[in-house]
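1. missing the sequence, but the structure's below:
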């Protein structure tokens, strides 16, 4: 009994200030606490492990003085309320008003950093670590105390709110670990091996994207079009123009087509050719034999555009026509190129339209209405692409929406809405009986842009919910902040639901329209990315609250996960209804990223996995199957011009394999029994599932059979170095020297396959400190080497 009482007492005063702990009285955990205010003494807290860290914060004496006055006023009014009946209503209102002021002041009680402490700070660690007081803050589901407190807690590529954090080094570590911990059977080992080879191939594709555009263009001309080296820049451009198929050039007037000196004019010409290339080749894309040629021409044109942009995006103001072509280029390439590469086009585009004054109504005065409306359309298109970049990367918006006063395009205003309305008001008042389908789609993008801005500007990057002082531990965080955050988030969730029922359902009536299909994918992807980002923010609060509060936050995160999964299921159903494998080829990346949600459902909670979701995933993935069946693409994966698209499709196949594998293992059903279950949904689904579970299938051969360009050790480990620091690489290199000098390694050299080395690199990868719960043994690696030996003999 005595021991329990001591434990209870310790729990009650664990967040108490020093004075209350010494006096053994109840403390409210605020700074300053009410007890210290009453006694007019300085209120300080003890930081566990290092009391000195408190000195980095300096209390604002002016605010503290106002807090004292308000506290005294409340005491007086409380007594007045009890003694004078007639004044009770006045006293109640006054107390409520003072409490509101008090909450505002308390939120600013640590506005100052102690400059004296900063002047004397000489530690090698970042000052931000000191300001957090050594506290653990979870930035996503894969954060651990070790990777937050040591090294870089947030990766530059997979930042605070990246929708694909599962594919970060931390996420990949987690995925491999989950697979091996759940089962050690042969299918699991084969899956790990396929994932390893995918990472190898993916690192090589990423490396290709980092090459300067002019050098990529030279490589394409040499490799695919038989041109000779060396080239000057102008020679390279001339060769590229000459390599464009004459049949494609003949479909457009060649104004500027041969003007190498005028980069802008030539860029605008190539953008038109790029758009024409897709539309004119669309009916031929169902023929596998022309895929490689299609990708060759597409990559030639897109790389030529990037090369020309290096000279075009300078410090001069751009004209509206060029801005329009920039927007067309972004629309054509946004899902096909690396997000940060296409972001290099979006960023100056956002800057230019603001410099031209398109965001302000004043600049339109005196213009011809037709020209003014065209500029408004350019502005709102740019506004959308800024928000698209935000949801894809999780970064800050480049356009400050609070400064925007541009009118909506005239045809959108005719629908009954205007720029002063919130997204809720627009959705309530829009009238789709007016306007064309194009107008309705434009309205959808405007409302979606405003909704995305509400999420990122008003919640995710709002200082009220993200200030480091809240997570420093110097005072107890008031749960009212979380309650306000949850209120805002629930409003955002409802807003996306209304947008779905109002706009998306209306547009889905024109399912066959390409722009409708594109908008529906954009909506689903944006909704999912916003909900994932909100979940990451809530993770921070969950890591500092305990008990009932923590459970409430966990429940909310669970609700958002359900919304994410439901949106994914609805989108996959929509894609299968459209049943157009040409349309989805333009959207490989968002589909693969949405597939991550079904994979997470399978891996995180296999007990609740729905086989119907797996059947949908298999059905969508089977639409991509035909691309990888091309023999030329399989043999020349790294030289294949559509290798980036090919890698994203392969990623989808691997996700499907993982889902089927986890379901089969958890439900304890054989492969044949799983096929029988899926056959009830669709024969094609069952067949494709069976194909993904067979490591010998053509789906994975283009990554497994490659023997020459595995960059796993050089590129992927280098990526880990960026996150975890150089010490990790030193450890890996030490382990590598031991392996290379061992007799076992020498005996394995007769295989002559780079993939054999990959197995050793994977061993290093899995034995890093980021795998604390994983206990690997030699049996796994022996089995994997047998797999590798089989493929060495069959290639």
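-> Great, that's in hand. On a predicted model such as this, the values are computed, not experimentally measured, just so you know.
2. Going by C-alpha atoms from here, please, whenever you check contacts or count neighbours.
-> Noted.
3. what about stretch 147-158, distance to the chain center?
-> 15 Å (Cα atoms, centre = their mean, to the nearest Å).
4. So for it, first residue to last residue, what's the gap.
-> Its start and end residues considered, stretch 147-158 measures 14 Å (Cα to Cα, to the nearest Å).
5. got the contact list for that stretch?
-> With Cα atoms under 8 Å, 6 or more residues apart in numbering as the test, stretch 147-158 has contacts from 129, 134-139, 143, 160, 164-165, 168, 393, 722-725.
6. Which elements pack onto the helix or strand containing residue 673?
-> Using DSSP states H and E, residue 673 sits within helix 671-679. When contacts are defined as 3 or more Cα pairs under 8 Å, 6 or more residues apart in numbering; DSSP states H and E, helix 671-679 sits against helix 683-692.
7. what inclination does the helix it packs on have with respect to helix 671-679?
-> Here helix 683-692 runs at an angle of 150 degrees relative to helix 671-679 (axes from the mean of the first three to the mean of the last three Cα atoms, to 10 degrees).
8. ok, then the element right after helix 683-692?
-> Next element after helix 683-692 (DSSP H and E): helix 698-704.
9. Now the element after that next one, going C-ward?
-> helix 717-724.
10. And the contacts of that next one?
-> 147, 150, 151, 152, 153, 154, 155, 169, 727, 728, 729, 765.
11. related to what we said a few turns ago, who touches the helix holding residue 673?
-> 611, 615, 664, 685, 686, 687, 689, 690.
12. buried stuff in that helix?
-> 671, 674, 675, 678 (16 or more other Cα atoms under 10 Å).
13. Distance to residue 535 added to those residues, as JSON lines?
-> Formatted as JSON lines, the buried residues of helix 671-679 follow (distance: Cα to Cα, whole Å):
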{"residue": "671", "distance to residue 535": "35"}
{"residue": "674", "distance to residue 535": "33"}
{"residue": "675", "distance to residue 535": "35"}
{"residue": "678", "distance to residue 535": "32"}
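14. Against that first model, consider the following:
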């Protein structure tokens, strides 16, 4: 078979020289370690080392590939022999048959060899052995490295997560780019800050988490309490504001006879609490710290009774309504893992109740049926939203969904049988019906996410492991063409949205609910295009060089659209000029800032100062939220405030990278940059200066008090493995080693222009030394700097 012949060629390609000798183009004796690496005390590694042939895992007994070729040739001959008088329908029918045959990929029908699989005794997983070197091509960043080392897919980040930029491969890619661009002091400082941020953010996750222990245990550990559950609940209730409890009407709806009653009481408290945040007149009177503390108390109460009611009242839809309300109020605050527990329960219960099928609505009164329709589409939306923010496959199968739209939505001229194009073209948006239009918007967004995730990202035709285990260009060309067809459809859908729906949302963006829907659409576009880019890169990597070139323009277009969508959404969030709303957008802002940063890294000369001003304005807003208003204590225990603090720190680092890339590409002095930024406001210029100032409070807060994290170790390992001497010479360096391991030598700090108002010895040694891994290990000692809000760099 063609696939087997391709594999035979692949397994015979063995590199004779080690990686270092091959890169330096010097003679190598092909030993391990080779004489060159022994002399330089470098790590000796080989790419494309001999592997057991992966075809042993498959049973090559069929001849589907040859049969397909014969069928295509026969039809081609038949078409050529047709007389001119042959009916056009016959010609069209033969052409359609050829098209359908092209879609069949014989690799998808290979069977595993049961004897080989059952007798496998290797150390690595069977999947690792089957995929081989193709595992390095799972996304944009893993594909950037050249080794055959398998890249693990993190359970947290997933395959298509928009936060892949913050995974080890993403940060390693950024660090690699920075090292390659420059070796000056400021670049080293930036890399140091990035590595220290990883340690700091890892340390912030070391405490108790509500995702790993029961809600009450989490609350007791967080507050240093040791008592029974009932006493803890009384403690929580006593700390919830009397104003919130007093404004919650519970007389008729809740009887407190079972856990569900307490859960719904907590939900009502949450709804009442968030109403205060939604009222613009109250925002100045409602400190963020107070809001978050109260919100954490109420949410802990909700989670406790949510867990108690999991295995009771299975078909009581009251709790399902409460979970939907909880998601609406907490989706921008909580960790995706925690929200996933809620969403999985919502999805399963809604399916068990039959809300997804029209058959279950027969015999119900219309008011109840309409309430359940709305409840179903809400559950469906949150299931798709979770897929969007995690990059993981949806729980609810779209092919099993057959539920009418709410009748008010149908009144806009649409129904559930329509595809995305038809929905966009036929909907009659009415400004007088904001709530109904918003409901339609979320339903449309649900269908778009379904089209991307089910039609592309998790479509077996494009993602089956057999494609990557047995790469063969002849069989994959049809798959690649079909992928491009499906990708073009998605692009057209988003263009239709941009032409019709987005102008409507922007026109009425003063309405907070409309603007919230607008941000969901913008972030959905960014996530969908990022996911499609990863998938296209995976398929592209399997093709021959000539076919790969055709994909290059597509990848460039995806990145451009992702960047433009990121700029648009960031611009409109900043136009809102509402600090409280900006912090509500923090759940996606960090991914947006990372997108813009990547564009500055890859194409620095094409970027305008206005893009940089957006970054500066955003970090100025976060800085104002934390420092100027005194809302949140840095040492607070609230999980969301810690997430905001870490997010603000990394936002400053990303802005610093953009400033450095821009000044280098424009050959501009920092003073000139600050003058340019001042045209967009003094706060913008001040933020730019703070981002480039190593003594900025957001850097002081992460530099000295966190020990080495496994995350940082992994990144340094990747860089050392992939960049070798480039890293050693420019940033990491290699010290002499004794028999036990590394020999560390403490270097005294050089005289610099940096003020030593705080202990910068670790930083100073880092940016002036020739040996970095040793120094990194030497200086991870806890140091308390006594940071205060007044220490922010002017």
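-> Right, received. Where do you want to start? Everything numeric here is computed off the predicted structure, so don't read it as measured data.
15. how about the contacts of helix 717-724 of structure 1, which pair is most distant?
-> For the contacts of helix 717-724 of structure 1, the farthest-apart pair by Cα to Cα is 154 and 765; their separation is 19.5 Å.
16. Tell me which of these two has more neighbours.
-> residue 765 (19 against 16; other Cα atoms under 10 Å).
17. Can you show me the helices along the stretch 101-250 of structure 2?
-> Using DSSP state H, counting those that start in this stretch, the helices of the stretch 101-250 of structure 2 run over 114-118, 126-131, 168-181, 185-204, 215-223, 229-239, 242-247.
18. May I see these organised as a markdown table, with mean neighbour count and distance to residue 554 of structure 2 added?
-> Below are the helices of the stretch 101-250 of structure 2 laid out as a markdown table (neighbours: other Cα atoms under 10 Å; distance: least, Cα to Cα, whole Å):
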| stretch | mean neighbour count | distance to residue 554 of structure 2 |
| --- | --- | --- |
| helix 114-118 | 12 | 38 |
| helix 126-131 | 17 | 25 |
| helix 168-181 | 20 | 21 |
| helix 185-204 | 20 | 31 |
| helix 215-223 | 17 | 47 |
| helix 229-239 | 14 | 54 |
| helix 242-247 | 13 | 53 |
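19. Figure out which of those is closest to residue 703 of structure 2.
-> Among the helices of the stretch 101-250 of structure 2, helix 185-204 sits nearest to residue 703 of structure 2 (Cα to Cα), with 5.8 Å.
20. Which elements pack onto the closest one?
-> By 3+ Cα pairs under 8 Å, 6+ apart, helix 185-204 of structure 2 packs against helix 168-181, helix 639-666, helix 697-703, helix 710-723, helix 761-768.
21. Taking helix 710-723 as reference, get the angle to it.
-> Using the same axes, to 10 degrees: helix 185-204 of structure 2 against helix 710-723 is 140 degrees.
22. mean shift of helix 185-204 of structure 2 relative to structure 1?
-> Mean deviation of helix 185-204 of structure 2 relative to structure 1 after superposition (mean Cα distance after the TM-score superposition for structure 1): 2.6 Å.
23. okay, that helix sits on what stretch of structure 1?
-> Mapped onto structure 1 using TM-score structural alignment, helix 185-204 of structure 2 spans residues 186-205.
24. what do you get for stretch 388-397 of structure 2?
-> Under TM-score structural alignment, the match for stretch 388-397 of structure 2 is residues 391-400.
25. What of stretch 448-456 of structure 2?
-> Against structure 1, stretch 448-456 of structure 2 falls on residues 451-459 (TM-score structural alignment).
26. buried ones in whichever helix in structure 2 runs longest?
-> Using DSSP state H, we find that the single longest helix of structure 2 is helix 545-575. Within helix 545-575 of structure 2, the residues scored as buried using 16+ other Cα under 10 Å are 548, 551, 554-555, 558-559, 561-563, 565-567, 569-571, 573-574.
27. which residues in the stretch 251-400 of structure 2 form helices?
-> Using DSSP H, counting those that start in this stretch, helices in the stretch 251-400 of structure 2 cover 259-278, 280-283, 288-308, 317-330, 336-352, 366-390.
28. Is it possible to get CSV of those that adds distance to residue 58 of structure 2?
-> Listed next are those as CSV, based on distance: least, Cα to Cα, whole Å:
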stretch, distance to residue 58 of structure 2
helix 259-278, 52
helix 280-283, 63
helix 288-308, 45
helix 317-330, 45
helix 336-352, 36
helix 366-390, 32
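29. Residue 7 of structure 2: which of the ones you listed is closest?
-> By Cα to Cα (comparing all of these), the closest turns out to be helix 366-390, at 34.5 Å.
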